[in-house]
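J.: Let me see the structure of the following:
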Amino acid sequence: MPRTAGDISLEHDTPELARSYDDAGLVQFRHGKFLIGPLAIKSGEHVLDIGTGTGRLAEFVAGLVGPNGRVIGIDPLAGRIEIARLRQGDNLQFATGRAEDLARFDDAQFDAVYLNSVFHWISDKDRALQEVRRVLKPGGRLGLNVQDPSHPHQSRVLLRRAIAEAGLAGNRQDSNPVLGSTDDELKSLFAAHGFTGYRSELRALIDIHDDAASLLQWSEASAFGNFLEAFTPSEREQVRRAFARLVEEKRTPEGLKLERYLRFAFAQKAPSHQ
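T.: Okay, the predicted model is just below:
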């Protein structure tokens, strides 16, 4: 069963996690560029990056829209926006904000909106898509990537095994809640909120980590403090030891090689003449 919104907290993030996320941000940036390509962002366009994190991808998009365009990045985590603002420029701005409340933006303000590894953290997906549709221009494009629960990351599968080996499974099968979406669920959501031309693709992405510690550090940073939050400190240590042993099965000469799976989905707001 999916976990409730109350299981995902924005209160656990720390400056240290925000810095770790930025340091390891090339992971998100790399698959973010797979998201940006199909959106065909052009010079002069206005683009909204929802869940921008520390702003690395938004900075890249600002280069695409050029001096006559504009990119705005929002994120609910103030510590990450603080880092993102170091990247600000004439055509790139950042602010705290959530996908479910885009009231600061006008109707039909943006040519494109994207959410890079964000949609699986949003509990009220209907509200988020309703807001995205409102702020998009007629014919405007939406792109997102999301964890698909039918294809869990290899690291998550191993972590579940580690939790079980530590004798801590019980009702806590996951390390942290992820509210992913399948292809059918996304297709229905997009259609329900007036998006047309839906298409999606599941991609397997390869990550290489030096060791279990670096993998765990990345997991903690990307989950903004919710990683293993259901467990006590001593239980977390048991899980970490079991996990470190299990991930060694994935060691190659380059490091620990693990696959992640993200579903990339695209659609557009119907043109006004329809």
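J.: drop to CA atoms for contacts and neighbour counts, all remaining ones
T.: Will do.
J.: For residue 38, the count of nearby residues, please.
T.: Neighbourhood size, residue 38 [other Cα atoms under 10 Å]: 13.
J.: one more to line up against the first:
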Amino acid sequence: MTTGFTEPAKKHLGQNFLHEKGVIAKIVQAIDPQPGDVLVEIGPGQGALTFPLLDRHGELTAIEFDRDLHAPLQAAAAAHGHLHLIEGDVLGVDFTALAARAGDARGQIRLVGNLPYNLSSPILFHALDHAAAIRDMHFMLQKEVVERMAAGPGSKVYGRLSVMLQAYCAVTPLFTVPPGAFRPAPKVDSAVVRLVPKPAERIEVADRATFANVVRAAFGQRRKTLRNALQGVADTAAIEAAGLRSEARAEQVTVAGFVQLANLLAARGG
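T.: Predicted coordinates for the structure are as follows:
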């Protein structure tokens, strides 16, 4: 993309470098950085989004795993603004600590990034663990993943990711990005999505671990009824006490329904 980046994209790291200027401009517009915001980019790659954000905002923290990109990123960023580069795996970055140290007036950060397809779900769940420290997230992902994130009950793609994200965040798909916007071009369409964590008072989950356990078990064997899928987690009486049908399948249960069941179990102590 720019002088100094000599390494090709690494397939084993899931790298696909964004280069289409029109798409980049739409992402920057969607993020709309404001004075005082603390932007944290996951996987800056060759700086396609990094440098326009620096031009617009002046300062950015970026987390990059690929050591071969560190020196050229720092060198190229100097002409655009101030880049704080964190070298390493994003899954090892404590966003809560980062926000406490460098966050905005509310002690929060804004996450952005073109996420590698092979790590998108782990990164999303990692961000969820730190949602209280995050004001919003703008991510580019495989379109199929964004569809799963935003899906409602009854949809074939409604699943664990849908329920877990929607319990804690407002999920808004923004626009689709064609393969040609990347180098090398992936075999699938991508999409940009906005996630806005709910304020603590609007999160109805009483116990996060119980909720995660219920959702994981319910979708672990999608074709089974709740009665069978939740064996060892919730008995039929608990399922029906939560207002759910024990013969229903997980994909038919609303996010609120899973919250209700998990809260009932948490109140009973399991």
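J.: show me the contacts for residue 183 of structure 1.
T.: 148, 200, 263 (Cα atoms under 8 Å, 6 or more residues apart in numbering).
J.: now swap in residue 116 of structure 1 and tell me
T.: Contacts of residue 116 of structure 1 (Cα under 8 Å, 6+ apart): 28, 32, 35, 49-52, 144-146.
J.: Please repeat the previous calculation with a cut-off of 6 Å.
T.: 32, 144-145 (Cα atoms under 6 Å, 6 or more residues apart in numbering).
J.: now swap in residue 64 of structure 1 and tell me
T.: residue 43.
J.: Shouldn't residue 111 of structure 2 be within a strand?
T.: Yes - under the criterion used here (DSSP: H, G, I helix; E, B strand; the rest coil), residue 111 of structure 2 sits inside a strand.
J.: Neighbours of the aligned partner of it in structure 1, how many?
T.: By TM-score structural alignment, residue 111 of structure 2 lines up with residue 113 in structure 1. Residue 113 of structure 1 has 24 neighbours, counted by other Cα under 10 Å.
J.: cool, residue 67 of structure 2 as well?
T.: 10.
J.: Quick check: closest non-adjacent residue to the corresponding residue of structure 1 for it.
T.: Under the alignment (TM-score structural alignment), residue 67 of structure 2 pairs with residue 78 in structure 1. Excluding its sequence neighbours, the residue lying closest to residue 78 of structure 1 (Cα to Cα, 6 or more residues apart in numbering) is residue 96, at 6.0 Å.
J.: In this structure that neighbour contacts residue 73, no?
T.: No - with contact defined as Cα atoms under 6 Å, residue 96 of structure 1 and residue 73 do not form a contacting pair (8.3 Å).
J.: Compare those two (neighbour count), which wins?
T.: Neighbours per residue, other Cα under 10 Å: of residue 96 of structure 1 and residue 73, the larger number sits with residue 73, 27 against 18.
J.: three-state assignment of residue 213 of structure 1?
T.: Per three-state DSSP, residue 213 of structure 1 ends up helix.
J.: Residue 144 of structure 2: neighbouring residues, count only.
T.: So residue 144 of structure 2, with other Cα under 10 Å, has 13 neighbours.
J.: From residue 16 of structure 2, how far out is it?
T.: Using Cα to Cα, to the nearest Å, residue 144 of structure 2 is found at 16 Å from residue 16 of structure 2.
J.: Quick check: buried residues in the host helix or strand of residue 190 of structure 1?
T.: Element membership of residue 190 of structure 1, judged by DSSP states H and E, is helix 183-192. For helix 183-192 of structure 1, a neighbour-count test (16 or more other Cα atoms under 10 Å) marks 183, 186-187, 189-190 as buried.
J.: For residue 239 of structure 1, state which of these is nearest.
T.: Residue 239 of structure 1 has its nearest neighbour among the buried residues of helix 183-192 of structure 1 in residue 183, at 31.5 Å by Cα to Cα.
J.: Structure 2: which residue goes with the closest one?
T.: So, by TM-score structural alignment, residue 183 of structure 1 is matched to residue 147.
J.: any idea how far residue 44 of structure 2 lies from residue 114 of structure 2?
T.: Per Cα to Cα, residue 44 of structure 2 is found 8 Å from residue 114 of structure 2.
J.: likewise residue 199 of structure 2?
T.: Counting by Cα to Cα, the gap from residue 199 of structure 2 to residue 114 of structure 2 is 25 Å.
J.: what's the following helix or strand after the helix or strand containing residue 72 of structure 2?
T.: Secondary structure assignment for residue 72 of structure 2, by DSSP H and E: helix 70-77. Next helix or strand after helix 70-77 of structure 2 toward the C-terminus (DSSP H and E): strand 82-87.
J.: What span of structure 1 is that following strand aligned with?
T.: Using TM-score structural alignment, strand 82-87 of structure 2 pairs with 91-96 in structure 1.
J.: now the matching stretch: how far from the chain's centre is it?
T.: 18 Å (Cα atoms, centre = their mean, to the nearest Å).
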